[in-house]
Structure formats: structure tokens, C-alpha cells
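Student: Predicted model, plus sequence, below.
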Amino acid sequence: MKIKLQEDVLKNQHLAAAFNRETFKKNHTLVINLMSSPGAGKTTLLEETIKALMNEFHMAVIEGDLATELDAERLRSLGVKTVQINTVGGCHLDARMIAKTLPDFELDTIDILFIENIGNLVCPSSYDLGQDYKVVVLSVPEGNDKIPKYPVMFRRTDITIINKIDLLPFVSFNLEEAKKNLKEINPQAQFKALSAKTGEGMEEWIHWIKDAQRQCTKP
């Protein structure tokens, strides 16, 4: 007789995600998990987002990177509490990593916590960090093939941001095609096109964050 043993290898990951989510909910902290490939402009988007919201909300950042604190230092220069997680080669953040950083924050004073994930369009999509929203950033120089080539990432996100639209005249990227591809993969996902560098389209993104944060504060 064969005995079949089964165990969820991600059990601790799921428990940590549930712990994080309950902690964030208890403190009415909006948590946004930002994901993208390297160079899509996550950190620049985060810098400009923080600048636009800093007079209205208390924010903090968990910065994921393979190595160095270069991006974290950029965010700290804005006066925002930023905790660095170096994965030393790991391709994603997981909920246990996030849980270990939480004692570094006074969550009851933080309105919005941004998690900047590792630059990768594959691994981060599979890991629940306990966030409220997953947001993927795609830049126009990356091309229109990325949404259909990485369907898991775009299927599991709440918002897709097309960044660097100031470069549209210089590259062969079609916004309507990107919107169509996203709708086919994830009809519920929101689609926002902007340039973090010039500010074009940023107002809609900022308005969405404000609305999302207000929802967090409702009993």
C-alpha cells in the first residue's frame, strides 16, 4: 500500500501573508506592491508619487533589491522612512521578508506603505505579500509584446501602468494595443498611461491612490 503525503510547501508564506494583511488592515494602512522589469521606472514613479502626496499622507517604503541601497537612498532623501531588503540574488520578495520589516515601522501612523519589488516580470507575481493592490509598471521602450509574453504577471495585477509615454514618438509602442492585450488577459485590471518624468497622466494615478487610501480608513 502506498501512502501519499501532501504538504503545502508555501504554507509559511501563506500564513505570513495573512498576518501581514491583518496587521495592515488593523492599522488602516494602504499597501501597494509595485512590480516591473528592471528599468521600467518604478523608483522614479515612486519618487514623484511621494512628492505629490507628502503634504497629505504619512508614507513609508519597503525597498526590495538584489543588492545595494541606491534606490532606498533616493527615497530616503525625500524624508520618507525606507527599509531595505536585499535578497542577495533572490528574484522576488515574499511575505516572510515583509513581516520581518514590520517592527521597523510605526504602522499606526502610516497612511500608505509602498513595496517596491524586485525588477522581474515573472517571480514577484506569484507571491502574496499581504498587500491591498498589486501594480505592474511597463515602460513603452519595452515593447508591446510584454503583456502577452508574461500573462501571469498581468493576470494577477489590479492596475497596469504604462510609463514613459513621453517616449511614444520615438518608439514603436501602441497604447491601444496594450490596452486590448490587457483586457484579454485581465478584464478587471485598470489601465493607466503616464510619464513619471514629465508628469503627464500622473493626476489620475494620484487620484486613484487617494481614493484607495480613504477606503482603508473606513470602518
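Tutor: Looks like it came in fine.
Student: From here on, just use CA atoms for contacts and neighbour counts.
Tutor: Fine.
Student: Report the contact partners of the residue nearest the centre of the chain.
Tutor: Among the residues of the chain, L34 comes closest to the average C-alpha position under CA atoms, centre = their mean, at 1.3 Å. The neighbours of L34, taking CA atoms under 8 Å, 6 or more residues apart in numbering as the test, are 42, 114-117, 134-137.
Student: count of neighbours near K51?
Tutor: 11 (other CA atoms under 10 Å).
Student: measure the spatially closest residue to it that is not a sequence neighbour to E47 for me?
Tutor: Among residues not flanking K51 along the chain, L78 sits closest, at 7.7 Å (CA to CA, 6 or more residues apart in numbering). L78 sits 8 Å away from E47, taking CA to CA, to the nearest Å as the criterion.
Student: try it against this one:
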Amino acid sequence: MLAFNLVSSPGAGKTSLLVRAVAELKQTRPVAVIEGDQQTSNDAERIRATGVPAIQVNTGKGCHLDAAMVDEAYRKLPSLRGGILFIENVGNLVCPAAFDLGEACKIVVFSTTEGEDKPLKYPDMFAASSLMLINKIDLAPAVDFDLAQTIEYARRVNPKIEVLTISARTGEGFAAFYAWIRKQSEKARASVTAQALSAATV
């Protein structure tokens, strides 16, 4: 099972992105979602409407999920052997950066409507993330969004961050996102195989 921790500002489009992604990915592998919000179960209900299991975790006054919360929620999910777990963290670009939830990668979702300088304002989150998904790319012309400048800012704080542009509304860029997920799955399998071979030779 491969876990991804999705982080963003409120309103960047994490849930809309996941609704589309899990509905398509569930055709080929087990998929589940852990939803983190301070209140309500609205996001988990949207995920469940796709037929994918989702557990809602309400943090109350807390501004992020922690490993204990995720562990408790994970135990309530069906088996995800060979599958994918998406953890949608509380909408916040500060607190979640410092907390490891056991994920393979953090994915920061950033929308064109937020302006170009979020990576400079919240460097810890972008430094901790392996992938930046620039959502609402279909709105870029309307808001005069400078894609090249945004990528340059992100790579100032994290030279290794990968970048993909997507639109949760139109589906643009999702094929590339799924290819990225497959690449992470292959890396994880290769790592497990290498560890097994190493253990066998000891």
C-alpha cells in the first residue's frame, strides 16, 4: 500500500481533485481516502459518493492530522494491499509541513487563483513536498497566472520538487498525475525487492 499526504490552503481544490482521481483509479487498484477537517463530514461524503471508502477525521481546534489519528482511521478501512491511500490533510500550509503521517510523499496542491508567491510565503510546506500539483490551470489566463514564475519560486525552496499542472474541473493533466503515481509505486516495489534481497544475503 502506498500513501500520499495531500496538503494545501483551504479552497485549492484537494477534494475535487480526489473525487475525480479516486473514481478513475479505483478501476485498476484498491483506493481509499482519509479526510481531515476541523469540522463536518462533507468531504468524506463526496468521496464515498464515488464508491470509494473514506474515513472522516475531525480535528476540532487542531490545524493538522497526526500519525495517531491516521492510524486509527486506517484500521477502519478495508484492505488496501497493493493499493493507494490518499490522506487529505486539513487546509493549512503551515502546521502539516512538520508532521510525518507515514506517507510515501507529500503532495502540495496549489491553485492558480492563489497567486504565484505561495512557495515563498510558506517555504516549509513546499520544501517538504515531493510534488506540486498546480490546480485550476484552466483559469490561468483569466487570473493572469505566471506559471514559470511559480515554478521558479517553488524550486528556490525545493530544487527537487516535481511540478504538474491539472484541472479538477476539466480533467486536464490527470493522465500525467496517474503516471507519476505509477512511478512512485514502481519505486516502492523496487525498494521492497532490494531490501528483501539484502536480507536474504545476510
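Tutor: On my side now, so go ahead. What you see is a predicted model, and the numbers here were worked out from it, not measured in a lab.
Student: Tell me how the two chains score on TM-score.
Tutor: Comparing the chains after superposition, counting by TM-score structural alignment, normalised by the length of the second structure, produces a TM-score of 0.90; 191 aligned residues with a CA RMSD of 1.3 Å.
Student: ok so, going back, burial of the counterpart of the residue nearest to K51 of the first structure in the second structure, as a residue count?
Tutor: Under the alignment defined by TM-score structural alignment, L78 of the first structure is paired with T50 of the second structure. Counted with other CA under 10 Å, residues neighbouring T50 of the second structure total 15.
Student: list the contacts for T50 of the second structure?
Tutor: With CA under 8 Å, 6+ apart as the criterion, the residues that contact T50 of the second structure are 19, 22-23.
Student: secondary structure element for it?
Tutor: T50 of the second structure is part of no helix or strand, with elements assigned from DSSP states H and E.
Student: Okay, helices next: where are they in the first structure?
Tutor: Counting by DSSP state H, the first structure has these helices, from start to end: 11-26, 42-53, 70-76, 95-101, 146-149, 151-155, 175-185, 202-217.
Student: what's the shortest one aligned against in the second structure?
Tutor: With the alignment judged by TM-score structural alignment, the segment of the second structure matched to helix 146-149 of the first structure spans residues 118-121.
Student: mean shift between that stretch and the first structure?
Tutor: Taken over the aligned residues, the distance from stretch 118-121 of the second structure to the first structure averages 0.8 Å (mean CA distance after the TM-score superposition for the first structure).
Student: picking up where we left off before, let's have the helices of the first structure in JSON lines, adding distance to L107 of the first structure.
Tutor: Listed next are these as JSON lines, based on distance: least, CA to CA, whole Å:
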{"stretch": "helix 11-26", "distance to L107 of the first structure": "7"}
{"stretch": "helix 42-53", "distance to L107 of the first structure": "17"}
{"stretch": "helix 70-76", "distance to L107 of the first structure": "17"}
{"stretch": "helix 95-101", "distance to L107 of the first structure": "11"}
{"stretch": "helix 146-149", "distance to L107 of the first structure": "34"}
{"stretch": "helix 151-155", "distance to L107 of the first structure": "28"}
{"stretch": "helix 175-185", "distance to L107 of the first structure": "34"}
{"stretch": "helix 202-217", "distance to L107 of the first structure": "13"}
